[in-house]
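**Q** structure of the sequence below:
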Amino acid sequence: MRKAILGLGVLVLCGALGFLALTSPSAYRMLRAQAAPAPTDHKPDPDNGRVMFFAGGCTSCHATPNQDDKLRLGGGFALKSPFGTFHVPNISPHKQDGIGSWSTADFIRAMHEGTSPEGRHYYPAFPYTSYQRMRLEDLADLFAFLQTLPAVDGTAPPHDLPFPYSIRRGVGLWKLAFLDGKPFTPDPSKSESWNRGAYLVNGPGHCAECHSERNFAGAIIEERRFAGGPNPEGGRGSVPNITPSPSGIGGWTEDELVTLLTTGETPNFDTVGGPMGSVVHNTAQLPETDRRAIAEYLLSLPPKQGYAAPKS
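**A** Coordinates of the predicted model:
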């Protein structure tokens, strides 16, 4: 009996040590061979950072709720999900409450690896699975733009997550399974504008994060990417299919899709609302060439059958 108990204790200890080793941010970095921070000879361009900022829709989640200035990024928005409620953090350049004391390398690591400067995992409600596709220079430019915005006092409350999702360390295993660490790679057979649209949609725009179904672990199901999905907050309704199928944007012209990204108006004279209204507020700030590139890319996607909500 004593030997059995001792053996069980050894197994438990080995399992615990293995869990700690596999779930550490350093293990992810080693196994995924993450790229180095932005080159030191890159001079950050806040103007390009502004484009990345609006392409990424940063105001939609990080702007302080119940105030008009969407560039006050004090956080606090409650993001409901099937895994619990996430409270979006302050990303203003406040030295204590925001990211004003971060380095560019800290910011790039957060966006590419989902790791804080203190070495803690961020939950993937922060869509670094898409941001990992972004170029290092674009991230450096985005960070430079964020530093030009007002510093805002205050921190968001802690996340409200039930067990086992409250064990943040477990996110390390999730990353090993679902965060591939691959940057965006242009397709040489496609046009420059198509590649620009593909980059904006799959990188900063993180469009698939809402417009796709997810598996039991909360990761995007690849064959359902862009085909729509359930309401991410768990309520009624669904997120639409944005592939060019009859249940999506099939039959739309490029000009019609550009109009939606500029004004929110659809071809049938309706106007988007809810979270998509906030998205349009951001895409309207982009250069028209970027909105047109996004439209060109989305209309080139393979058509997919849209998400069908389960019958109640």
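
**Q** from here on, just use CA atoms for contacts and neighbour counts.
**A** OK.

**Q** quick check: the gap between the residue most central in space within the chain and residue 114.
**A** Closest residue to the average C-alpha location of the chain: residue 127 at 2.2 Å, with C-alpha atoms, centre = their mean. Between residue 127 and residue 114 the distance is 8 Å, computed by C-alpha to C-alpha, to the nearest Å.

**Q** can you name the residues in contact with the helix or strand harbouring residue 9?
**A** Here residue 9 sits within helix 2-22, counting by DSSP states H and E. Residues from elsewhere that reach helix 2-22, judged by C-alpha atoms under 8 Å, 6 or more residues apart in numbering: 27, 28, 169, 172, 173.

**Q** for comparison, sequence B:
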Amino acid sequence: MGSLPEARGSCRRRHRRCGGAGAWLLLMLASAVAAQQTAEQGARADQAAAPEQGSTAASEVRDTARGKARGGGSAANATVERGRYLFHAALCGVCHTAKGGKPLAGGRAIESPFGTFYTSNITPDPDYGIGGWSDEDFVRALSEGVSPSGTSYYPAFPYTSFTKLTREDKLALKAYLDTVEPVAQPNRPHELAWFPAWRWPIGIWKALYFHPGTFQPDPARGDTWNRGAYLAEAATHCAECHSPRNVFGAVEQGARYSGADAGIEGGGTPNITPDKATGIGTWTRSMLAFYLEIGMDPSGDFAGGAMAHVIDEGTAKLTADDRAAIAEYILSLPPIAHQQED
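**A** Below you'll find the model as predicted:
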């Protein structure tokens, strides 16, 4: 039996329908072994993380981080594992790995009306990655959108969502990233129009559109809904891609989750509000949770493009309870009629 992504890929063919009992049987069998594969992937990741021989600065940084995790006992290991889970939930590997590139070394292109942004190296390399960052540097980057040198990040980096993560989750994510393989690869400069190339206006943008602060649960809602809201709003940052933006690149708050005409790869993203005509209002929670697991929608079509990577490297690795929680939250949103441009 191949992997679950391979089973999806055999049917996906860029959103083409995969019908028939044979396809369903293949998918059900693949789903049945998904838990086993996840465990095997974790074991392989741990094996791949074994220290290499040598005394380079990068491997010393990595080995020190792993030594701290081992030396800290079960509590430290639990923090790293929590960080690993958040790593998948936050889609770090999806955005920070270029096609054909080394994991987390950056360089993935993010298309925008302002030009092309390139994601950064988030391996623990001390020269080109985040190996020289303190825990507070990392927390500040996610909470305030500010680099260790004090420079504001472009909001192509979704700190507008990551600010809502708890401090504990931010530190856990840092603990996990400190254990991955360092890659000595310089960051690729952004290719922007002349006017957004200046960074000083980002401070004005933040004053207008950035609202820092940790997610606050809604006491009127249940635990499952609040868990789904936390994941969707803070970790998986669904609204960042599935919302239209104004001329300044800020999410239109009154149209969150209603889809965008231009996504990170240039194409549009669908309306995921429960509008029956233009969104996913005909989907049930179980349908949406199933889609987040294997990428197949109720009509039998499969996710393609960036969303396929989001599922394969992100939501498919979450627990069934967390996928169900996200589905509950998304389908509780106000329906918004918004049809994307062709």
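
**Q** superposing both, give me the TM-score.
**A** The TM-score (TM-score structural alignment, normalised by the length of the first structure) is 0.82; 265 aligned residues with a C-alpha RMSD of 1.6 Å.

**Q** circling back: give me the buried entries from the contacts of helix 2-22 of the first structure.
**A** Buried members of the contacts of helix 2-22 of the first structure, scored by 16 or more other C-alpha atoms under 10 Å, are 27, 28, 169, 172, 173.

**Q** can the residues you listed go into CSV with extra columns for secondary structure?
**A** Output for those, formatted as CSV (DSSP: H, G, I helix; E, B strand; the rest coil):
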residue, secondary structure
27, helix
28, helix
169, helix
172, helix
173, helix
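
**Q** which residues touch the aligned partner of the residue nearest to the centre of the first structure in the second structure?
**A** In the second structure, the residue equivalent to residue 127 of the first structure is residue 158, according to TM-score structural alignment. Shown in contact with residue 158 of the second structure (C-alpha under 8 Å, 6+ apart): 237, 240.

**Q** residue 137 of the second structure sits in which helix or strand?
**A** helix 135-144.

**Q** ignore what I typed, I meant residue 63 of the second structure.
**A** Short version, using DSSP H and E: residue 63 of the second structure is in helix 57-71.

**Q** one more: residue 259 of the first structure?
**A** Using DSSP H and E, residue 259 of the first structure falls in helix 254-263.

**Q** just checking, what packs against that helix?
**A** Packing contacts for helix 254-263 of the first structure, counted by 3 or more C-alpha pairs under 8 Å, 6 or more residues apart in numbering; DSSP states H and E, involve helix 274-283, helix 288-299.

**Q** list the buried residues of stretch 158-175 of the second structure.
**A** Per 16+ other C-alpha under 10 Å, stretch 158-175 of the second structure contains these buried residues: 158-167, 169-175.

**Q** so how far is that stretch off the chain centroid?
**A** 12 Å (C-alpha atoms, centre = their mean, to the nearest Å).

**Q** please apply the same query to stretch 289-301 of the first structure.
**A** Centroid displacement of stretch 289-301 of the first structure relative to its chain, using C-alpha atoms, centre = their mean, is 19 Å.

**Q** next: stretch 300-312 of the first structure.
**A** The answer for stretch 300-312 of the first structure is 21 Å, by C-alpha atoms, centre = their mean.
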